[in-house]
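Got a predicted structure plus its sequence, pasted below:
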Amino acid sequence: MDDQQRAVVVGISGCSSSGKTTLARLLRDMFPGTFILHQDDFYKTEDQLPMKEGLLDWDCPEAISVPDMEQCLAHIRSTGAFPVSLTTSSSPPLSQRADHGCCPPPPTPLNTATATPASSSLTTALPPSPPALQTALVDSKEDQNSVGACPAAPERIAAAAARVQAWLRPGQPGSLVFSPPTSSKSPSPPPPKVCLLDGFLLYSPDTAVRAIMSAIDIKLFLLVSRAKATRRREARDGYVTLEGFWKDPPGYVDKIVWPNYAAAHAWLFAGGDVERGVLDPDAAARYGILVPGIQQGVAATGEGGASDGGVDVDVDFADILDWAVDTLMRKLEEVVLGMSS
């Protein structure tokens, strides 16, 4: 991370209904100076979307205004904040909005006996979004969509948050990440912000979104089986859009969502077989993509994968949260402090 960069961009990608937004909101509530950018807020208008199988195709690269997304990410990386508004060629100007959340933090400090003094920039309670970010974010349609009940138990969330708070205490690596030491000889740069980029199509080097990959510092990828993705997506009421509201027609996952996901991510799986779920370790390592729950390149049978040596990709969400928290702490140390494990 160079001296001019003011935000670390963390990509959280995966198939629709893999738990990306729920995870992003939980991480946002645990790590200080953290906010969310949704790829879904860069959809083109419905009259610009391509058709497939006689249906509007929301799940392809052509549905996203990639140049607008690139511009927003460049601004975030250089300033550590959202543009106040975005005027784009593909959509009307986006107005300011307040940040919304899901899975609220524990109502009491995690450990009052060891609470950091109020004068410190670190607190034991989960930090809220900074006030400046509450009014300077683009108008998010995605934040108006419900992601359902949080699948992780409150005690698992609290335990994960406690690990973050321990990592943030003075003298620990997290305090150096978010509160760099000051020097009388030269002013220190402000602490970096963390932008959690939540998107269904962030890692696809052979499509138009390849330009986005270079703007992502830490790349997380969530797996989900076709059956679970279908079940979750079909349970949703629908999605708020620029024009109003979209509800998937019958068979939309089988005709649009899953085939597009498989085609865009075949490069990441052994033999291009997304259904089987075995990652290609060389492909993942080439782009620094990190995946929870399974060992890359090793097959293990399970109900979430194919019966012929496939991988059970349906990892318990609380385990995904634990993995994401530990991975993010470690990778922030590497990116911001240059520390290697």
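Good, I have the coordinates. Numbering: from 1, shown residues only.

make it CA atoms for all contacts and neighbour counts henceforth
Will do.

Give me the neighbour count for residue 147.
Residue 147 has 20 neighbours, counted by other CA atoms under 10 Å.

helix or strand for it, which one?
Of the helices and strands defined by DSSP states H and E, none includes residue 147.

take the one below as the second:
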Amino acid sequence: MAPRVFIAAIGGATCSGKTTTAKHLARIIPSSLLLLQDDFAPPAEKVPVDSRYGWQDWDDAEGAIEWDRQRETIRALRETGRLPESYVSHDHLNEQVPVPISEELQRKWRSRFEELLQSEGEKTTIVIAEGFLMLVNPESVRNFDLRFFIREDYATLKKRRHERHGYGSLWRDPPDYWDKCVWPAYLKAHRPLFVNGDVESGLIDASAIEGVELFEAKELSMDEMVDRAAARIYEAVKSGQTKERWTKP
């Protein structure tokens, strides 16, 4: 019998707080696994070059992720409850500004998840999958039991990206890269998911994708985002909710 695997996916723009949220959840939930979409980026020599500007485009959905490799890893997770030996993380290259959460919040949810998972009749592995394109590919999205999207405003995202400069030692943003590459690619990839294509302030379009809980980062502290996400994951695992309830995609 295949192990029970529950996958919660967190999408959102680069620098929106999704990776920080995902890592807090993975630290809190016992024996959970963290699946980072950046780890499915192609080798640098295969990243497409934008003919207009001459730089590599690490953000366009078509060339930024090796989707088949991502889905093969998810299939292996579903079958074994473990990440395959071929999975190699590049997270050590990802520069992040720490955003701590309270010890009280961590203790509360760690205790609740420990109790829940011990009471389960079968071993359950909870996977936290995150990435800036995590919710845009329908074939991949079908694999997720829960779906979160963290939205932050343009100015805040640009400031954070400028302070981060890019992706660790692997990549440094050329001048104007945010406005000419990162932001347009983010809007393009996510327009189909929002009513009237309004990525910046619109509602999630339920006719395009179901079950997405939208977190407005401007209105929520990191404690509040982690608390809400943990509560949703806890209830879904406890009640046995799975990806089978979603029809779109």
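Received it, and whenever you're ready, just let me know what you need. None of the values given here were measured: they were computed from a predicted structure.

could you pull out the helices for the second structure?
For the second structure, the helices defined by DSSP state H cover 18-28, 61-64, 67-80, 103-119, 138-141, 154-164, 177, 183-190, 222-239.

Touching the third one from outside, list them.
Applying CA atoms under 8 Å, 6 or more residues apart in numbering, the set of residues contacting helix 67-80 of the second structure from outside is 2, 3, 4, 5, 37, 40, 82, 83, 84, 87, 140, 143.

Out of those, which is nearest to residue 127 of the second structure?
Within those, the smallest distance to residue 127 of the second structure is 7.2 Å, found for residue 5 (CA to CA).

so what's the closest one up against?
Residues near residue 5 of the second structure by CA under 8 Å, 6+ apart: 77, 78, 81, 124, 125, 126, 127.

Pipe the residues you listed into TSV and attach neighbour count and distance to residue 168 of the second structure per row.
As requested, those are exported to TSV (neighbours: other CA atoms under 10 Å; distance: CA to CA, whole Å):
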residue	neighbour count	distance to residue 168 of the second structure
77	22	28
78	19	31
81	22	30
124	18	34
125	22	30
126	23	28
127	27	25
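
Take those residues and keep only those in strands.
Among the contacts of residue 5 of the second structure, the members found in strands (DSSP state E) are 124, 125, 126, 127.

Which residue in the first structure aligns with the second one?
To tie it back to what came earlier, the one meant is residue 125 of the second structure. Aligned against the first structure by TM-score structural alignment, residue 125 of the second structure finds its counterpart in residue 193.

Its match touches residue 28, doesn't it?
No - contact criterion CA atoms under 8 Å: residue 193 of the first structure and residue 28 do not qualify, at 10.9 Å.

Name the residues contacting each of these two.
Joint contacts of residue 193 of the first structure and residue 28 (CA under 8 Å, 6+ apart) are 34, 35.

Please pick the buried ones from the contacts of helix 67-80 of the second structure.
Among those, those scoring as buried are 4, 5, 37, 40, 82, 83, 140, 143 (criterion: 16 or more other CA atoms under 10 Å).

any chance of these in CSV, plus distance to residue 70 of the second structure?
Shown next, in CSV, are these (distance: CA to CA, whole Å):
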residue, distance to residue 70 of the second structure
4, 19
5, 16
37, 8
40, 6
82, 14
83, 11
140, 8
143, 11
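
So for the second structure, the centremost residue is which one?
By CA atoms, centre = their mean, the second structure has its centre lying nearest to residue 130, at 1.9 Å.

which residue sits closest to that one, ignoring its sequence neighbours?
Leaving out its chain neighbours, the residue that sits closest to residue 130 of the second structure by CA to CA, 6 or more residues apart in numbering is residue 10, at 4.6 Å.

Let me see the contact set for the aligned partner of that neighbour in the first structure.
Under the alignment defined by TM-score structural alignment, residue 10 of the second structure corresponds to residue 12 in the first structure. By CA under 8 Å, 6+ apart, the contact set of residue 12 of the first structure is 20, 24, 196, 197, 198, 199, 219, 220, 221, 222.

on that earlier part again, farthest-separated two in the contacts of residue 5 of the second structure?
Across these (CA to CA), the longest gap, 11.7 Å, separates 77 and 124.

hang on, the earlier thing: wait, the residue nearest to the centre of the second structure sits on residue 21?
No - look at residue 130 of the second structure against residue 21 with CA under 8 Å: they stay out of range, at 9.1 Å.

Give the buried residues for stretch 248-255 of the first structure.
Within stretch 248-255 of the first structure, the residues that count as buried by 16+ other CA under 10 Å are 252, 253.

What of stretch 143-159 of the second structure?
Buried residues in stretch 143-159 of the second structure (16+ other CA under 10 Å): 143, 144, 145, 146, 147, 148, 149, 150, 151, 152, 157, 158.

which residues of the first structure does that stretch align to?
Counting by TM-score structural alignment, stretch 143-159 of the second structure corresponds to residues 215-231.

ok, and what's touching that stretch?
Stretch 215-231 of the first structure has contacts (CA under 8 Å, 6+ apart) with 8-20, 70, 73-74, 253-254, 258, 275, 288-292, 304-305, 312-315, 324, 331, 335.

Give me the distance from it to the chain's centre.
10 Å (CA atoms, centre = their mean, to the nearest Å).
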